[in-house]
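**Student:** model this:
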Amino acid sequence: MDRVRINVTKLALFAYHGVNDEEQRLGQRFYIDMSLIVAPVLATKSDLLDDTISYEDVIHCAEDAFLEKKYRTIERAASAVGSAIMAQFPTIQNLSVTVHKPSAPVAAIFDDVAVTVDFSRDG
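**Tutor:** As a prediction, the model looks like this:
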């Protein structure tokens, strides 16, 4: 059985997540990375889209879950994205969702703050 890893990196979304009132009022740009392990994937032999998962569909699912409401923490936002993807795509065995918040309101010099939530059908 072939297992395939599908990666989506730096999906950029503007949203109103955050603990501070100002973050929820003004919003900011977030980036989402997703790594999916899919099995079985017949497309490695058939070369047919119907035999794999459309990453376009995964992206739309992630966008909908991330933008559906305001979350106070990026942990909860990442969990909402991962839960929605796992529910919609039963052939995904493992999934990692990382939400990046490069403009987090912290009095420090840094490139990024990110949280990763991992999902598995194995328990």
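**Student:** switch to C-alpha atoms for all contacts and neighbour counts from now on
**Tutor:** Will do.
**Student:** how far away is residue 114 from residue 102?
**Tutor:** The gap separating residue 114 from residue 102 is 8 Å, by C-alpha to C-alpha, to the nearest Å.
**Student:** list the buried residues for the longest helix belonging to the chain?
**Tutor:** The longest helix of the chain (DSSP state H) is helix 74-88. Buried residues in helix 74-88, counted by 16 or more other C-alpha atoms under 10 Å: 74-86.
**Student:** what would those residues look like in CSV with distance to residue 94?
**Tutor:** As requested, those are exported to CSV (distance: C-alpha to C-alpha, whole Å):
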residue, distance to residue 94
74, 20
75, 18
76, 18
77, 18
78, 14
79, 14
80, 15
81, 14
82, 10
83, 11
84, 13
85, 11
86, 9
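**Student:** helices or strands up against the helix or strand residue 11 falls within?
**Tutor:** In this assignment (DSSP states H and E), residue 11 forms part of strand 4-15. In terms of contacts (3 or more C-alpha pairs under 8 Å, 6 or more residues apart in numbering; DSSP states H and E), strand 4-15 is packed against strand 28-38, helix 55-67.
**Student:** the structure of the following sequence is requested for comparison with the preceding one:
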Amino acid sequence: MKGILKIQNAVFYAYHGVMSEEQNLGRKFEVDVELEYDFSKAAETDKLEYAVNYEKVYQSLREILTENKFYLVEKLAYLIGKKILDKFQNVEAVKVRVRKLHPPVGGLIDYVEASIEIKR
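**Tutor:** A predicted model of the protein is given here:
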């Protein structure tokens, strides 16, 4: 039984961007992930060992967002997807959305978003 586990709107303050002010002052980023995997054993047994531990997924997000500096949101989305597939072997596919809030573009916009889907 395949299912989707979602983490919606994980918020981090981080230092990614091309402009020096983004690298020095930082800004808020939001991340959504959708993890597709076989829910069967987790649903039948109610044991975490057969599920994807979303606390560990969140920790992976936090590590990538807060312990690195990258220029592009595309790079962030890619690295998140790759790390999730590398770390969680039961995940068959991952969708990642990374939003940079209020980017410096010379005007007012809510966010820019990069999204990616990676399958095994």
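**Student:** would you pull the TM-score for this pair?
**Tutor:** The TM-score (TM-score structural alignment, normalised by the length of structure 2) is 0.93; 120 aligned residues with a C-alpha RMSD of 1.2 Å.
**Student:** specify the local secondary structure of the spatially most central residue of structure 1.
**Tutor:** Among the residues of structure 1, the one closest to the centroid is residue 97, at 4.2 Å (C-alpha atoms, centre = their mean). With DSSP: H, G, I helix; E, B strand; the rest coil as the basis, the three-state label of residue 97 of structure 1 is strand.
**Student:** where's it relative to residue 26 of structure 1, distance?
**Tutor:** On the measure of C-alpha to C-alpha, residue 97 of structure 1 and residue 26 of structure 1 end up 24 Å apart.
**Student:** and residue 63 of structure 1, by the same measure?
**Tutor:** Taking C-alpha to C-alpha, one finds residue 63 of structure 1 at 19 Å from residue 26 of structure 1.
**Student:** for those two, indicate the residue with more neighbours.
**Tutor:** Taking other C-alpha atoms under 10 Å, residue 63 of structure 1 and residue 26 do not tie; residue 63 has more neighbours (16 against 10).
**Student:** and the more buried one, what is it in contact with?
**Tutor:** 13, 81 (C-alpha atoms under 8 Å, 6 or more residues apart in numbering).
**Student:** now do the contacts for the nearest residue to residue 37 of structure 1 once chain neighbours are set aside.
**Tutor:** Once flanking residues are discounted, residue 37 of structure 1 sits nearest to residue 5: 4.5 Å by C-alpha to C-alpha, 6 or more residues apart in numbering. Counting by C-alpha under 8 Å, 6+ apart, residue 5 of structure 1 touches 35, 36, 37, 38.
**Student:** cool, and residue 49 of structure 1?
**Tutor:** residue 43.
**Student:** neighbouring contacts of stretch 86-102 of structure 2?
**Tutor:** 27-38, 52, 73-74, 76-78, 80-81, 84-85, 108-120.
**Student:** show me which positions of it end up buried.
**Tutor:** Under 16+ other C-alpha under 10 Å, the buried positions of stretch 86-102 of structure 2 are 88, 90, 91, 93, 94, 95, 96, 97, 98, 99, 100.
**Student:** export the contacts of residue 5 of structure 1 to TSV and tack on distance to residue 18 of structure 1 and neighbour count?
**Tutor:** Listed next are the contacts of residue 5 of structure 1 as TSV, based on distance: C-alpha to C-alpha, whole Å; neighbours: other C-alpha atoms under 10 Å:
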residue	distance to residue 18 of structure 1	neighbour count
35	24	16
36	26	24
37	30	18
38	32	20
